[in-house]
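Q: Please work out how this folds:
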Amino acid sequence: MAPPSIAPKPGRTLLALFAILVVLSGVAVWQGQTTPKLGLDLAGGTTVTLTAKTSSGKNPPAQQMDQAVKIMTQRVNGLGVSDAEVAKQGSNNIVVNVPGEGQGRVVSLIGTTAKLQFRQVFAVADGKPSAGTAPAPGASPSGDAKPGDDKSPSATPSTSAKPSGSASPTPRGKALSGALTEPTPSASASPSAAPSPTSPLVPPAGQPLPGQDPRAPPADYTGVTDRAVIQQFEALNCYTGDRRAPGSNDPKRQFVAACDQDEEGGQIAKYILGPVRVLGENVDGANPMPPNAQQGQASWSVSLDFDGKGGRQFGEITTDAYAAYQQDPNSPRAQVAIVLDGRVVSAPSIREGAITGGTATIDGPPDSFDQRYATDLANVLKYGALPLEFTQSSIDEVSSTLGSDQLTGGLIAGAIGLGLVVLYCMFYYRGLGLVAVASLIVAAGITYLSVVILGDGINFRLSLPHIIGLIVSIGITADSFIVYFERLRDELRAGRKLRPSVETAWKRARRTILVADAVTFLAALVLYFLAVGGVAGFAFAMGLTTLIDIVVVFFFTKPLVALLSRTKFYGRGHPLSGLDPRKLHRAAQKTSAATAGTSQEV
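A: As a prediction, this is how the structure comes out:
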């Protein structure tokens, strides 16, 4: 004896669907966004022209421009489906179209060069210019000693009213020691030898520099062999301009002066940094990470993964910094500066040992290093640095007048198409057509809520190509209803009862529906990844509505038909129900007779 089949419970399925609708509505209200975001053609936006700069003043190579367009496009896609466009114009311009108002964040993110460098700190001070500076000593460093070498001479600047060497962490108080990774202490690194007190470039310990206030602590430029950088450091004012010191973004310079990126407690630090030890090109991946209270991390951070070369180099620089910390815990050389586009993002002290695991973490104060900043930073680092530097040549606001007119025409066309589908369903399927209309309404509701939620979640913006994709999906959804309805009517034409026919027809129709939707979804998926701009937007909308069609057919259309089959109007085959077995049987007989007559004539 065959085991009894589990009776379908359409009521529970419908309740589950409406529960999903309630949850989606709650999410939309919780996000504070109850209307879809609109794209550039519907809501206007910003058009920015970026001009490439080269050291020679000539046009950049076409290959570098193409690479810059590719990286900018990846950064846009990393922000979500925002319908932004990046295109090359001429030989040295890139035009970026960003939809919506207040898109300065996106524009600046796209044009950020994102040159990442890791350098060891040699001196740190407050970002104000030092007072009472005097000419640098006439002596110059001799030999080819490298920074960090035991025999490297140390240059001293003119004068300074403030100590350039730091006896404490940076003013921002950034820390990286525990957040980087599980540190591995290295016993092989030995601290650098202290400079000789008799060196002509370094005054005896405890004595001020020439021209310096005797009451001020002596400046410490141990290991800095570039007197021009010391003078630049003394005169640098990090409280004005964009805080980018000249040459601070040049990886070929052995020593650079650089400013802090953000201020903490009203203070901005400035640094003298040594040679580049790790480049951003050696970063394999970057991901934003939420705060971790267990590790004492109160802010968001960015987790970095280095390739093999970068991991070795990072281990070497942290080994040197840890050796300096072991010699003097207050030494600035115990810090490793993370420099992005010529400004110091973070300068943590390496206090727990060399880090050789091939990973690192960038963090900062919670008020500035929030989720958005961490996401943006991870996004620009993930796709690499731009091969060129760009300046904003022009910024223009784009009107949405033309798009609004096209939207009105598109909505009218969509309404006409939807009306024709409804009329056809009511004329051909009669009472059963009400099920199709109700299914379309439910599909429209789920689509609307999905667009609203995606607008806040992945910055999805509704544009004309998206609307075209949504209108086309009306036919896709209607096809699923027709497949099921025709299977059901075939069962009735064969003389079977309605209630068992509902399940039998569904078993035969659902495979056809799934195969048809799978083909459509695959086509949309391929089109989305191979196309760009409006075509990709059309593919995204079509793929979204295809998934919604499956949900509606499985969780609404079929359960509703099953419930209606238990009513008197549909169950007994009322002539206006569209499920009258006598009418369907007569139609089948006429079709069979016509087919037989045609066969006899042949």
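
Q: all contacts plus neighbour counts: C-alpha atoms, from now on.
A: Will do.

Q: how far away is residue 271 from residue 122?
A: 7 Å (C-alpha to C-alpha, to the nearest Å).

Q: And residue 258, by the same measure?
A: Taking C-alpha to C-alpha, one finds residue 258 at 11 Å from residue 122.

Q: For the comparison step, fold the sequence that follows:
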Amino acid sequence: MKLKSYIGKILFLIVVIAIAVWAIKTQEPILGLDLKGGVHIVLECQDTEAAKATPELIESTRAVIENRVNALGLSESVVQRAGGINSRRIIVDIPGMKDPTKAEELIGKTALLQFKTEDGKVILTGADLKDVKVALSRETGHEGEAVIQFTLTSDGAKKFAEATKENVGKHIAVYLDEDLLMNPVVKEPITDGKGIIEGGFTPEKASEYVALLKGGSLPLKVEILSSEIIGPSLGEDMIKLSEKAAILAFILIALYMTAYYRFMGFLATVALTIFLLLDFGILLLLKATFSLPAIAGIVLTLGMAVDANVIIFERIKEEIRSGKTLKTSVSLGFRKAFRTVFDSNVTTLSGAIAIIWFGTGLIKGFGITLSLGILISFFSAIFVTRLLIDIFSSTSLAKYKSIFGY
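A: All right, here's what the predicted structure looks like:
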């Protein structure tokens, strides 16, 4: 088979590698609590007279908490259900945060926004908000003070216009849960559906309120079971030592594969390098969190990738010893090794999926990196290694049997 017949596969591989390299160059890795430290909070959803903690409402509560945390710019955080589908617990991990009290206030508030007239009638709620953001006051005497600027939905704007028209000269109070944010006098009807909430806020407090309002009110009451600051398990020096150890381990694997399988071992080393690029690149694109268990999953799949190559090369050598040509031996070797490699990967993948389904936090991260690594290592062994060996077995190098390890 001529080299030009591999052009399509080569171009495909180049594009995939280019995307992975781009991700590694441009995307910042997200470090988990064990590498970066932060706040770890365990919540439990409670039944109330207004609502029972059904799986659907628990998931809605989780989503609201996630929106609140993300609205503060803490996109590295992980908010997930703990245990099985019937579990009421929600785990919140916020890497880099040092103040658990702030996190508890942000997460635990119901965040029910209400606009009330003097007689206690509710005219607007947070559901009537279309947009909300922090702005700076232009009012004389309060220039530069942080305020909350809001825009109402079309229905909310109509209700607010009617309410302000009916209450000119009267107070309309703004409450968040039980806290009175402001109690201004209506000077004239507000018909454009826009307004500001003033309360002498600091920029940080205004941002916190905006995060609560953007996230919405909690469908269920939550109780904080535990809240703690987690310090990084590895210091910067230990991380650097781990990186050196990983590089040394890869070099030793490359040397062994090349010494034992000669040129095929060298090609396998190239395939393993591509595997690592793809694995890290895809994890970065998926915004995966790198923790110690997650890194262990990557190392484990590297070992599986090496194992797959060893199985394939031994099958090829068996075919060569039986007197077949190199091209025929490569074809038969991959065909016979495929079932063994496939079964091994499916078995491990099944266990990894179970870890993802039932695990939480760091354990779930291990399952995710393991699953992704298994799929990429299988692609590396069956597609990348095969492509490299096919290309070089079609060249004049194929006549030098010694460089192929037989």
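
Q: what do residue 258 and residue 122 of the first structure both touch?
A: Residues touching both residue 258 of the first structure and residue 122 (C-alpha atoms under 8 Å, 6 or more residues apart in numbering) are 271, 272, 273.

Q: Just send those back as JSON lines, with neighbour count, distance to residue 560 of the first structure and secondary structure too.
A: Supplementary listing: these in JSON lines, determined by neighbours: other C-alpha atoms under 10 Å; distance: C-alpha to C-alpha, whole Å; DSSP: H, G, I helix; E, B strand; the rest coil:
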{"residue": "271", "neighbour count": "29", "distance to residue 560 of the first structure": "71", "secondary structure": "strand"}
{"residue": "272", "neighbour count": "28", "distance to residue 560 of the first structure": "73", "secondary structure": "strand"}
{"residue": "273", "neighbour count": "29", "distance to residue 560 of the first structure": "71", "secondary structure": "strand"}
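
Q: Among these, which one sits closest to residue 531 of the first structure?
A: residue 273 (44.5 Å; C-alpha to C-alpha).

Q: Going by neighbour count, which residues of whichever helix in the first structure runs longest are buried?
A: In the first structure, taking DSSP state H as the definition, the longest helix is helix 498-530. By neighbour count on 16 or more other C-alpha atoms under 10 Å, the buried set for helix 498-530 of the first structure is 498-499, 501-503, 505-506, 509-510, 513, 517-518, 520-521, 524-525, 527-528.

Q: what's the answer for stretch 258-274 of the first structure, then?
A: In stretch 258-274 of the first structure, counting by 16+ other C-alpha under 10 Å, buried: 258-264, 267-274.

Q: Find the pair from those with maximum spatial separation.
A: Once C-alpha to C-alpha is applied, those give 264 and 274 as the farthest pair, at 23.7 Å.

Q: Against which helices or strands is the one helix or strand residue 22 of the second structure maps to packed?
A: Using DSSP states H and E, residue 22 of the second structure sits within helix 7-26. Applying 3 or more C-alpha pairs under 8 Å, 6 or more residues apart in numbering; DSSP states H and E, one finds that helix 7-26 of the second structure makes contact with helix 236-285.

Q: Mean deviation, the helix it packs on versus the first structure?
A: For helix 236-285 of the second structure, the mean deviation from the first structure after alignment is 2.2 Å (mean C-alpha distance after the TM-score superposition for the first structure).

Q: Now do that helix and helix 7-26, the angle between them.
A: 130 degrees (axes from the mean of the first three to the mean of the last three C-alpha atoms, to 10 degrees).

Q: Which strands or helices does helix 236-285 of the second structure pack on?
A: helix 7-26, helix 292-321, helix 361-379, helix 386-393.

Q: Return the most buried member of these.
A: helix 361-379 (a mean of 23; mean count of other C-alpha atoms under 10 Å).

Q: Contact partners for residue 103 of the second structure?
A: residue 39.
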